[in-house]
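Participant: sequence-free structure coming up:
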């Protein structure tokens, strides 16, 4: 389809720009590690298609060898007309709809050790037993250009553990994060979002999935609602 070709061209343009701040995405693109799935919409057929691709991706990711050269992300690209509205808020609402629907068809239990309440620093999106980080990039962003990959809404999905390995709360990880955030500020032309942080340490994951344009505090409530049958972690769910 034409929109798929256009989306790949636009993403390619971003990730071949030496100034694009996410060095991990640029490395994955350069080494042809990106896994693409094209999703026509957020309806039941689109969700089933994405869930099938995500199930396969998670199965492969569980056998990851720990190398940066095999740390491929899943890039879920939606048709440009999948989202009703052109604002950042409309795209974020669509993104949370997609994650909620994926959760409703999740074949696995919620993993132990991961909070189910997004208000907890220990929460992250999970699928088939794997904690994930889901970057919501969309064309509504005019200020945060680093979160705009073209005319399509895009979910860039990575296993949570890979951030812990390469950019965790270690001296080398903190150095990597500082470098990326400095690059974000230069690329966007504004200071990086104050919501950016490290998993489980003073930051909420869901804020970081979909960043707002303004450098301001947030009082909005995460729309994600865990299934009642998804299991619980009584020690880290508060």
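Facilitator: Everything's here; your move. All values reported here derive from a predicted model rather than from experimental measurement.
Participant: Every contact and neighbour count from this point should use C-alpha atoms.
Facilitator: Will do.
Participant: Could you list every helix and strand in contact with the lengthiest strand in the chain?
Facilitator: Ranked by residue count under DSSP state E, the longest strand found in the chain is strand 130-137. Judged by 3 or more Cα pairs under 8 Å, 6 or more residues apart in numbering; DSSP states H and E, strand 130-137 is in contact with strand 125-127, strand 154-159, helix 160-167, helix 205-209.
Participant: and here's the other structure:
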């Protein structure tokens, strides 16, 4: 437990530039306080005590705004940043050196007993407001974008964004764990693809209109020429007929 406390304490200075001294971290960081109280309640929970562990977690929730069930397993060096509104269920497992932001829920999806909460690997980052629901396996070095809802297993070294969560691979590019706001937006990418497709189709339509206009112009010109020729023929025919009529009438007089 002492080694876990040291790791929990040190990781804050590594990941939070606002951390200035040990006194401030110890008394003014609710994430650290919630984890320390959880480690006590979890130890008592493993001893089989029926009431005290839940009461300690209830006090921790009142003091920090972070709710961690005594049965949850929290690895060493886990940092809950800000922490307000974080909920971690009874059978959840959080791997070493994971980073959890405010408003995160590691919850279940029903009333079934047994393992019903997610398992997070090591070095996982869960962005603000993200929800990971059900008995899921989240691999090591996974990044879950803010506001995402994860309902399926996620392999290691992947990034998940969106509702529901979708995998976004960033091959060869390291994602800084503190830059979860710079994660790729798959929905925006899809919209950009659709917009580009629409623009391409509009260009094709304009080209078809231009070619159609040229064809119509050629057709009109051809019809115009044909009409003039027909008019000339018709006038000649009429002239011939008029001549024949005149001759006929003249001959009958």
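Facilitator: Perfect, I can see it now. Since we're looking at a predicted model, the values are computed, not measured.
Participant: Any idea what the TM-score is?
Facilitator: Scored against TM-score structural alignment, normalised by the length of structure 1, the superposed chains reach a TM-score of 0.28; 111 aligned residues with a Cα RMSD of 5.8 Å.
Participant: Now do the longest strand of structure 1 and helix 160-167, the angle between them.
Facilitator: 70 degrees (axes from the mean of the first three to the mean of the last three Cα atoms, to 10 degrees).
Participant: Just the buried residues of strand 130-137 of structure 1, please?
Facilitator: 130, 131, 132, 133, 134, 135, 136, 137 (16 or more other Cα atoms under 10 Å).
Participant: Which two of these have the greatest separation?
Facilitator: Distance extremes for those: the farthest pair is 130 and 137 at 21.5 Å, using Cα to Cα.
Participant: What is the helix or strand that contains residue 223 of structure 2 packed up against?
Facilitator: Using DSSP states H and E, residue 223 of structure 2 sits within helix 186-252. For helix 186-252 of structure 2, there is no helix or strand it packs on, judged by 3+ Cα pairs under 8 Å, 6+ apart.
Participant: In terms of secondary structure, what does whichever helix or strand residue 75 of structure 1 is part of contact?
Facilitator: Applying DSSP H and E as the criterion places residue 75 of structure 1 in strand 74-78. The contact analysis (3+ Cα pairs under 8 Å, 6+ apart) places strand 74-78 of structure 1 against strand 35-39, helix 44-61, strand 154-159.
Participant: Out of these, which is closest to residue 185 of structure 1?
Facilitator: Using Cα to Cα as the criterion, the shortest distance between residue 185 of structure 1 and those is 20.2 Å, found for strand 154-159.
Participant: now the closest one and strand 74-78, what's the angle there?
Facilitator: 160 degrees.
Participant: Now do strand 154-159 of structure 1: which elements does it pack against?
Facilitator: When contacts are defined as 3+ Cα pairs under 8 Å, 6+ apart, strand 154-159 of structure 1 packs onto strand 74-78, strand 130-137.
Participant: Would you mind putting those strands into TSV with distance to residue 14 of structure 1 alongside?
Facilitator: Below are these laid out as TSV (distance: least, Cα to Cα, whole Å):
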stretch	distance to residue 14 of structure 1
strand 74-78	14
strand 130-137	12
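Participant: Do a quick rundown of the helices in structure 2.
Facilitator: 2-15, 22-28, 30-46, 52-64, 186-252 (DSSP state H).
Participant: Show me which residues of the second one are buried.
Facilitator: Read it as helix 22-28 of structure 2. Going by neighbour count (16+ other Cα under 10 Å), the buried part of helix 22-28 of structure 2 is residue 25.
Participant: Hmm, residue 46 of structure 1 is touching residue 52, no?
Facilitator: No. With contact defined as Cα atoms under 8 Å, residue 46 of structure 1 does not reach residue 52; the gap is 10.0 Å.
Participant: Comparing those two, which shows the higher neighbour count?
Facilitator: The neighbour comparison of residue 46 of structure 1 against residue 52 (other Cα atoms under 10 Å) goes to residue 46, with 16 against 12.
Participant: gap between the more buried one and residue 10 of structure 1?
Facilitator: Residue 46 of structure 1 sits 22 Å away from residue 10 of structure 1, going by Cα to Cα, to the nearest Å.
Participant: Over to residue 25 of structure 1?
Facilitator: Taken as Cα to Cα, the span from residue 25 of structure 1 to residue 10 of structure 1 is 14 Å.
Participant: Just give the number of residues close to residue 189 of structure 2.
Facilitator: 11.
Participant: swap in residue 226 of structure 2?
Facilitator: By other Cα under 10 Å, 12 other residues sit near residue 226 of structure 2.
Participant: Also residue 56 of structure 1?
Facilitator: Residue 56 of structure 1 has 12 neighbouring residues, counting by other Cα under 10 Å.
Participant: do the one 3 residues further on as well
Facilitator: Here the number of neighbours of residue 59 of structure 1 (other Cα under 10 Å) works out to 13.
Participant: Next up, the contacts around it.
Facilitator: Neighbour list for residue 59 of structure 1: empty [criterion: Cα atoms under 8 Å, 6 or more residues apart in numbering].
Participant: what separates it from residue 35 of structure 1, distance-wise?
Facilitator: 14 Å.
Participant: next one: residue 172 of structure 1
Facilitator: From residue 172 of structure 1 to residue 35 of structure 1 the distance is 27 Å (Cα to Cα).
Participant: which one of the two has more residues nearby?
Facilitator: residue 35 (16 against 13).
Participant: how far away is the more buried one from residue 178 of structure 1?
Facilitator: 27 Å.
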